[in-house]
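Engineer: Build me a structure from this.
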Amino acid sequence: MKPFTLICILIIACLTSCHVEQYVSVPVDYAPKFTFGRDSTTIVLVNRVNFDSLKINNKRKLGVLKGGAYSAMAAAAKQLRFLPGINTINLADSGNFVVSTDSIKQLAANNKARYVLTLDKFAADISEELVDNNSVYSTVVNTNFTLYESNGIYFKKLNGKASDFHSEEPYQGFIVSLLFHPTVKGNGDAISNSARNAALDALKDYLPYSITNNRPLYTDDDNLQSAVLQIQAGKFDKAFQILNPIIDGPDKKLASHAAYNLAVVYEAQGDIEAALDVAKVSDQKQPNNYAKTIIAELEKE
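Structural biologist: Next comes the predicted model:
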């Protein structure tokens, strides 16, 4: 057999027997874990952070911390207002940022609020990490909120943290980093930005969010390949019609791969519970890394 003929045969064999791994991007929208009820609800926000007790002598630094704390409260009020039926009243003073001393019950009654959200602690710093002998900085903010019911008795702690990359370019060398370490007092905008992110982190269980998973798909069979084309086209009903009968078939490997692909279909439709159940079936039929990965990620979500 001539070498050229042999090469052609090998190429044709590869095209007919090998498959190219394919992926699909799966955007998933998640509802909040907790809600404030279906009726119209007012949440009043108050400051309980007493910066004066910290005895910070540098007025510029004190102003940056107060500005960051106010940014955290303003971000919390804004995001909560995006929720259906939620109205917020932010009682924090952006100028002096004084401490509210009224009782929770009184604050709720005065503002006809069902909930009172207090900012109890606020801390900000710029941390340093050495990467390849260069100093890389991050703006780190911690916020501690408490969400009270109007009676002042029942409450829930809501703690948030944000760590954001600070400098566009690292400071070169250890000695230079000692001389030019950025300070809180000189980075008000960065502190306020991280404060807003920390507030959103504190409220994450009450806010909807979206993620996009890039899922690999099995295509080692004509039926699986057909289902993949339907998944990529967003025709999930047709993909289900192809995949579902295969799961109970005699070929364990094919059944496992079909179950995994179907788990991706359910995830794309937002049915996380069904996706997790079918992914477990996939791993039971025949253990595989795709199923193990999606199971671990779905259980976290």
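Engineer: CA atoms for contacts and neighbours, from now on please.
Structural biologist: Fine.
Engineer: how about the helices in the stretch 51-200 of the chain?
Structural biologist: 59-81, 104-110, 174-179, 188-202 (DSSP state H, counting those that start in this stretch).
Engineer: Nearest approach to Val131 belongs to which of those helices?
Structural biologist: Evaluated over the helices of the stretch 51-200 of the chain, closeness to Val131 peaks at helix 174-179, with 10.5 Å, by Cα to Cα.
Engineer: Check which residues of the closest one are buried.
Structural biologist: Ser177 (16 or more other Cα atoms under 10 Å).
Engineer: what's the offset of stretch 121-138 from the middle of its chain?
Structural biologist: On the basis of Cα atoms, centre = their mean, to the nearest Å, stretch 121-138 sits 22 Å off its chain's mean C-alpha point.
Engineer: Contacts for that stretch, please.
Structural biologist: Contacts with stretch 121-138, where a contact means Cα atoms under 8 Å, 6 or more residues apart in numbering, come from 48-49, 65, 69, 139-145, 163-167, 169-174, 177, 182-184, 191.
Engineer: Sequence B follows; please return its structure for comparison with A:
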Amino acid sequence: MKLFKLIFILLIAGLTSCNVLQYATVPVDYAPKLVFNADTSRILLVNRLTFDSTRINKRKIQALKSAAYSAVAGAEKELKLLPGVKVSSLIDSIPFNVNKDSVKHLAAKYKANYVLTLDDFNAGVVLDNVAYDGNAQVAYYSTKATVMFTLYESNGIYFKKLKGQATEPQDGRAGYSIYNVARNAALDALKDYLPYTITNYRPLYNQSDALKISVRHILAGRFDLAYKILNPLIDGADRKLASRAAYNLAVVYEAQGDIDEALELAKISNQKQQNDYATTLIAALIKE
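Structural biologist: Okay, the predicted model is just below:
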């Protein structure tokens, strides 16, 4: 299930003219793909991660523990927002103690339907690219984090491995960056259970007076007026204009959450005249 926000932003590179490409941004809210079984699910967070002190120095271990805790705290916060979900945690921020008790024992002791164990975590700065600025080399770095969880049912038998990762370009705020990336990696691991938002940037055709007017209406959220302009053009003699009108109208339907109609209009756009915009939109709508 997807909920569509009717929000549009005009992105203009330079002065407005018929040659300037205009985009509608369509944020799409996705509901979780998976849900927890019980009407009221209790999830227990447990740490199973031990850092190898023979391979990692003490200072780095403390930094990794702190970042790993940020990942767990981020996961806990988001899980608590889910309807019918209660979360408790045995993971502390300072000693970051490891719990080796059996999942079945912990689930029974804390009356949990699920036990989410933190199994692995790593984070650090990686080299992304080296560019040449005149005679000098410029290195670009990012902070990257990976995290591994296991989600167990209370019997300790059935489980699912959850792996997440996130990357953020370095911007001089290394402390902020690593914690932010750690949280994002945890959310990536749990993405099937959490709602999330993506933003689609859809280019709009505006190479005629009618299309320009339709674009203004689309960007203002006046979809009914855009429809009145675009729909008659689809059956017109000018196949190129008909193709572009059908595509713009497909974006209108996508913005209103009607994926089936948007897909149909995008296909009509390609039938009238093959174009990359419609082909790209068709592929995206099929995935949605």
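Engineer: TM between them?
Structural biologist: Remark: TM-score between the superposed chains equals 0.79 [TM-score structural alignment, normalised by the length of the second structure]; 266 aligned residues with a Cα RMSD of 2.8 Å.
Engineer: for the helices of the stretch 51-200 of the first structure, which one ends up most surrounded?
Structural biologist: helix 188-202 (a mean of 24; mean count of other Cα atoms under 10 Å).
Engineer: tell me which strands and helices the next helix or strand after that helix is in contact with?
Structural biologist: For helix 188-202 of the first structure, the following helix or strand on the C-terminal side (DSSP states H and E) is strand 209-217. Contact analysis of strand 209-217 of the first structure by 3 or more Cα pairs under 8 Å, 6 or more residues apart in numbering; DSSP states H and E lists strand 22-30, helix 252-268 as its packing neighbours.
Engineer: Thr40 of the second structure maps to what in the first structure?
Structural biologist: Aligning on TM-score structural alignment places Thr40 of the second structure opposite Ser40 in the first structure.
Engineer: List the contacts of that match.
Structural biologist: By Cα under 8 Å, 6+ apart, the contact list for Ser40 of the first structure reads 85-87.
Engineer: Now tabulate these in TSV and tack on neighbour count.
Structural biologist: Listed next are the contacts of Ser40 of the first structure as TSV, based on neighbours: other Cα atoms under 10 Å:
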residue	neighbour count
Gly85	14
Ile86	18
Asn87	17
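Engineer: Now do the end-to-end distance for stretch 103-114 of the second structure.
Structural biologist: Across stretch 103-114 of the second structure, the terminal residues are separated by 9 Å (Cα to Cα, to the nearest Å).
Engineer: Asn87 of the first structure is in contact with Asp39, isn't it?
Structural biologist: No - at 11.1 Å, Asn87 of the first structure does not count as touching Asp39 under the criterion of Cα atoms under 8 Å.
Engineer: one step back: can you tell me which of the contacts of Ser40 of the first structure are in strands?
Structural biologist: 86-87 (DSSP state E).
Engineer: closest to Asp251 of the first structure among the contacts of Ser40 of the first structure?
Structural biologist: When the contacts of Ser40 of the first structure are compared for distance to Asp251 of the first structure (Cα to Cα), Gly85 wins out at 52.1 Å.
Engineer: which residue lines up with Glu254 of the second structure in the first structure?
Structural biologist: Checking TM-score structural alignment: Glu254 of the second structure goes with Glu267.
Engineer: Quick one: residues contacting its match.
Structural biologist: 26, 28, 274-275.
Engineer: Just checking the distance from the strand ranked longest in the second structure to the centre of its chain.
Structural biologist: Identified as the longest strand of the second structure according to DSSP E is strand 114-133. Distance, stretch centre to chain centre, for strand 114-133 of the second structure: 17 Å (Cα atoms, centre = their mean).
Engineer: now do stretch 153-162 of the second structure
Structural biologist: Centre-to-centre, stretch 153-162 of the second structure and its host chain are 25 Å apart (Cα atoms, centre = their mean).
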